[in-house]
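Visitor: Sharing a sequence plus its predicted fold:
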Amino acid sequence: MKKLYFGYINTFRGLSPEIWWLALITLINRAGTMVIPFLSLYLTTDLNLSLGQVGWVMSAFGLGSVCGSWLGGKLTDKIGYYKVMVRSLLGTGILFIGLQFLHTFASISFGIFLVMLVADMFRPAMFVALSAYSKAENKTRSVTLIRLAINLGFSAGPAIGGIIIVTMSYAGLFWIDGISCILATILLMNVLHPKKAKTQDDIVNTNPESAYKDKSYFIFLAAMTMFGIVFLQYFSTMPIYYKEIHHLSELDIGILLGLNGAFIFLLEMPLIKWLESTRYSKPALMIIGAILVGISFLVLNITPWMGILVIGMLFMTVGEMITFPFSNAFAMERAKKGNQGEYMALYSIAFSIAHIFGHNAGMHMADALGFENTWYIMSLLAVICMAFLWLLIRYMKKDEATN
């Protein structure tokens, strides 16, 4: 047990203090965004929107995310990651508090769009900051630590969120979301100011290549969009499936979603450290992750037994643990040859596009075709994701052979 403990601790060695601060800021911010997993339930139960309307609201969510990611990338290359992160966090906090006062379909759609526009400016800036504060050999583990912080917050957030809904109603979630973003801003301004922080990988590229001319990168982005569409069902369509088909309460759903974060907290860093030592390339490891996420939907159709929900969540979690850190690291590696903000913005936009189509398509398919058929379709999309990643491997080998 002692050997296992020290082995786990050793996987965190060598990361810079700035990465740890960035992880803590992310933890505070993510723990507060507990309204996101409950958004589809809030829209259907408190605002009485139909599944179709919820799908369109979630599309507004994704469209705001696309615009925010693009704008964040542009501003990061222009004014720097620090200013973008501060303004994004503070603005998000204020907007989250205001979101609770919107009650019509049109106003909530616009409000969600605006929140995500400001919130997702943070993502490309954070990735560039992460790259700057981390040594080249530690980048995948640095990404994993940030994800660990995200999921540690996410494991506590839904469980706490479920309790808040039961005791205070949904309004309490918006206040906590907003306040947590403001607290994260204050911490960021005190510990990660450029004059205080030590840059470990200051990439200077006098002749940067445009990300829009990188064909391999666009194949990768297509794969990540497909993966995002499938993965995001767990945060919109899946909670409704849990409630309507398996009759789980909001607290039960929060605990089940919290298992995802708990598994990641315990297993992701050792798993990534071990996978880094294997002979598999990053795209090959992403294929394995996509396979597991696809299986997580298939198993739900096997049996009505309640325990299958935990098994499905476990498959999805392991697939997520593999795909996201290595896709992040792959994107940061490609970004070294061009404008970093532009590259990381496109990476964020891939998932933002998944937000636009994934939630909406999932809601409409569940409404028209039923959950069982929807899960089969999601498994098929996971296969398409694998095909894109296989194509990426082939294209990169061909590209290397000609250069």
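Guide: Perfect, thanks for sending it. Note that the coordinates shown come from a computational prediction; the quantities given were computed from them, not determined experimentally. Numbers count the residues shown, from 1 in each chain.
Visitor: Only C-alpha atoms from now on, for both contacts and neighbour counts.
Guide: Noted.
Visitor: mind listing what's buried in the helix or strand hosting Val84?
Guide: Assessed by DSSP states H and E, Val84 sits inside helix 81-99. Within helix 81-99, the residues that count as buried by 16 or more other CA atoms under 10 Å are 81-86, 88-97, 99.
Visitor: Figure out how far that helix is from the centre of its chain.
Guide: 18 Å (CA atoms, centre = their mean, to the nearest Å).
Visitor: Show me what it is packed against.
Guide: helix 51-79, helix 105-119, helix 122-133, helix 171-191 (3 or more CA pairs under 8 Å, 6 or more residues apart in numbering; DSSP states H and E).
Visitor: Can you point out the buried residues in the longest one?
Guide: Going by neighbour count (16+ other CA under 10 Å), the buried part of helix 51-79 is 51-77.
Visitor: for stretch 234-246, same thing?
Guide: Under 16+ other CA under 10 Å, the buried positions of stretch 234-246 are 234-242.
Visitor: Would you mind measuring from the residue lying closest to Met189 once chain neighbours are set aside to Val35?
Guide: The shortest distance from Met189 to any residue other than its chain neighbours is 7.2 Å, reached at Val86 (CA to CA, 6 or more residues apart in numbering). Distance, Val86 to Val35, using CA to CA, to the nearest Å: 21 Å.
Visitor: List the residues that contact the residue nearest to Met189.
Guide: When contacts are counted by CA atoms under 8 Å, 6 or more residues apart in numbering, Val86 touches 185, 188-189.
Visitor: Please tabulate those residues in JSON lines, including the columns distance to Thr26.
Guide: As requested, the contacts of Val86 are exported to JSON lines (distance: CA to CA, whole Å):
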{"residue": "Thr185", "distance to Thr26": "10"}
{"residue": "Leu188", "distance to Thr26": "10"}
{"residue": "Met189", "distance to Thr26": "13"}
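Visitor: Out of the residues you listed, the closest to Thr44 would be?
Guide: Nearest to Thr44 out of the contacts of Val86 is Thr185 (CA to CA; 31.7 Å).
Visitor: take a look at this one as well, against the first:
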Amino acid sequence: MRRWLASNAGGLPGTFWYLWTGMLITRAGGFVVLFLSLYLTADRGAPPSLAGLLIGAYGVGGMAGSLVSGVLTDRWGRRRTLITAYLAMVATLLALAFTTALPAIGALIGVLGLVQSMPGPALIAAMVDVVPEADRPRAFNLEYWALNLGTAIASFLAGQLAEASYTALFVVDAAATAVALALVLWKVPETFRPAPRSAHGGLRRVLADRHFLAFTGLTLLFAVVVTQAPTIMPIAMAQDGLGPSAYGRVMALGALLIIAGQLFVPALIAGRPKHRVLALATALTALGYGALAFAGHLWFYLLAAIGWTAGQMLAAPPNAQINAELAPPALRGRYQSVFYLTFPAAAFLAPAAGGFTLEHLGDAHWLIAGALGLAAAGLHLLAGPRRERYLSAMRARPEPDTVRL
């Protein structure tokens, strides 16, 4: 057991573990995003289509926040960006806890999307800064494991809190964020010093990298399918007569499976072409969500969760690894920010379109989601070999140390 733990977690820098711990804390207290749709429909009386649009504001804010974070991460540094984001998150969550009017809630949800998307690019850029390249697959696997350990904790606790008080969800989320902020202030140094003079393209260069944009586009399709779980699935489960605690069990099962099995994934996929692993992962995820067209009982949702969770487990390490490989060191923050756009974009597209299709097409919504994922799986098989040739050529070229916006 000691040898197995050492092979997965041994030898990583202390700063990585402080960043990892902060991520775990914020995810374990990250109740709000999991239950926004239920909060809006059950507690505030919004119909599914309006709830989808209001939650879509989270995605719109997140897209802006991701880009802002990328620029700040490369210009301010990773630490200052994290501190600013966590402070803003605490203030926004507390404001949401005590706001009742739907228009004001919608505006604050947009702000929440902006500030909650800011830590991601800074965290990953800092991890890439401090972790040697050979150890990054393990580090990314541990990062994904921590995210899901936190989700399991949040899903279990939030289901109980939501049935007692939705206000408590916002307050506890804010408290967890404050703890992560204190950890960064105490233990995380700056991992990157921007050069005083800059060159070589900034965001323009990122947006001109067609291999990176193709990979990001496929990640967006995957994210739209995965984002069904926190946005549309709780509404569908409520229509099937299942309450918040049942939804919490489904989310917790997926997270627990990842906790139990994620550390075995690197050995399982070692040496296999990353694009084939991603194609298989995306197909499994698509089939899991597509199967919900036939769901009606809790046991079916739990079985489907096993399928899509297996896909997400396989996808996490190669996704992060490809993203790190494509990003030049001086542009890591910007590359991470554009990559992270996929998640707030999916957080907008999934509920905005999904609320409409679920309301008007019923269970066919899940067949559409499954077909979208299967299309992305096929495209991974087409795009992967070309991207690998591009990466081989890029490694042979020297890379400058400075950037500009």
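Guide: Looks like it arrived, so ask away. Everything numeric here is computed off the predicted structure, so don't read it as measured data.
Visitor: Check which residues of the top helix by length along structure 1 are buried.
Guide: Counting by DSSP state H, the longest helix found in structure 1 is helix 371-402. By neighbour count on 16+ other CA under 10 Å, the buried set for helix 371-402 of structure 1 is 371-372, 374-379, 381-386, 388-393.
Visitor: now it, how far from the chain's geometric center?
Guide: Chain-centre distance of helix 371-402 of structure 1: 19 Å, with CA atoms, centre = their mean.
Visitor: and if you look at stretch 224-239 of structure 2?
Guide: 15 Å.
Visitor: Where does it end up in structure 1?
Guide: Stretch 224-239 of structure 2 corresponds to residues 229-244 of structure 1 when matched by TM-score structural alignment.
Visitor: what does that stretch contact?
Guide: Contacts for stretch 229-244 of structure 1 (CA under 8 Å, 6+ apart): 36-41, 248-250, 253, 293-294, 316, 351, 354-355, 357-359, 362-363, 366, 371, 378-379, 381-382.
Visitor: OK, contacts around Phe300 of structure 2?
Guide: Leu292.
Visitor: which stretch of helix or strand covers it?
Guide: Phe300 of structure 2 is part of helix 298-326, with elements assigned from DSSP H and E.
Visitor: Now do the buried residues in that helix.
Guide: So helix 298-326 of structure 2, judged by 16+ other CA under 10 Å, has buried residues 298, 301-324, 326.
Visitor: tell me the average deviation of it from structure 1 after fitting.
Guide: Taken over the aligned residues, the distance from helix 298-326 of structure 2 to structure 1 averages 1.3 Å (mean CA distance after the TM-score superposition for structure 1).
Visitor: now stretch 367-381 of structure 2
Guide: Following the fit onto structure 1, the mean deviation recorded for stretch 367-381 of structure 2 is 1.4 Å by mean CA distance after the TM-score superposition for structure 1.
Visitor: The equivalent of Ser281 of structure 1 over in structure 2: neighbour count?
Guide: The alignment partner of Ser281 of structure 1 in structure 2, by TM-score structural alignment, is Pro273. When neighbours are counted by other CA atoms under 10 Å, Pro273 of structure 2 registers 14.
Visitor: Leu15 of structure 1: which of the helices and strands packed on helix 81-99 of structure 1 is closest?
Guide: Short answer: helix 122-133, nearest of the helices and strands packed on helix 81-99 of structure 1 by CA to CA, at 8.9 Å.
Visitor: quick one: contacts for Gly362 of structure 1?
Guide: Residues near Gly362 of structure 1 by CA under 8 Å, 6+ apart: 55, 233, 237, 374.
Visitor: aligned partner of the first one in structure 2?
Guide: Yep, that's Gly55 of structure 1 we're talking about. Using TM-score structural alignment, Gly55 of structure 1 pairs with Gly52 in structure 2.
Visitor: so that match touches Thr357, yeah?
Guide: No - using CA atoms under 8 Å, Gly52 of structure 2 is not in contact with Thr357, being 10.6 Å away.
Visitor: Gly312 of structure 1 - nearest residue in space that isn't next to it in sequence?
Guide: Using CA to CA, 6+ apart and skipping residues adjacent in sequence, the residue nearest Gly312 of structure 1 is Ser296, 4.3 Å away.
Visitor: what residue of structure 2 takes the place of that neighbour?
Guide: So, by TM-score structural alignment, Ser296 of structure 1 is matched to Gly288.
Visitor: I'd assumed Gln312 was in contact with its match.
Guide: No - between Gly288 of structure 2 and Gln312 there is no contact under CA under 8 Å: 10.6 Å.
Visitor: Which residues are in contact with the most centrally placed residue in structure 2?
Guide: Compute the mean C-alpha point of structure 2, and by CA atoms, centre = their mean the closest residue is Phe343, 5.8 Å away. Listed by CA under 8 Å, 6+ apart, the contact set of Phe343 of structure 2 reads 59, 62, 220, 223-224.
Visitor: just to revisit the earlier point, the residue nearest to Met189 of structure 1 and Gly341 of structure 1, how far apart?
Guide: Distance, Val86 of structure 1 to Gly341 of structure 1, by CA to CA: 16 Å.
Visitor: same thing with Gly258 of structure 1?
Guide: With distances taken as CA to CA, Gly258 of structure 1 is found 32 Å from Gly341 of structure 1.
Visitor: the more surrounded of the two?
Guide: Gly341 (29 against 21).
Visitor: Quick check: chain neighbours aside, which residue is closest to the corresponding residue of structure 2 for that one?
Guide: In structure 2, the residue paired with Gly341 of structure 1 is Gly333, using TM-score structural alignment. Nearest residue to Gly333 of structure 2, sequence neighbours excluded (CA to CA, 6+ apart): Gly70, at 4.4 Å.
Visitor: Kindly report the same for Arg334 of structure 2.
Guide: Closest to Arg334 of structure 2 by CA to CA, 6+ apart is Gly70, at 4.2 Å.
Visitor: show me what contacts that neighbour?
Guide: Contact analysis of Gly70 of structure 2 by CA under 8 Å, 6+ apart lists 118, 121-122, 332-338.
Visitor: ditto for Ser37 of structure 2
Guide: Contacts here follow CA under 8 Å, 6+ apart; on that basis Ser37 of structure 2 touches 51-52, 55, 230-232, 234-235.
Visitor: Count the residues that sit near the aligned partner of Gly106 of structure 2 in structure 1.
Guide: For Gly106 of structure 2, the aligned position in structure 1 is occupied by Ser109, per TM-score structural alignment. Applying other CA under 10 Å, we find 21 residues neighbouring Ser109 of structure 1.
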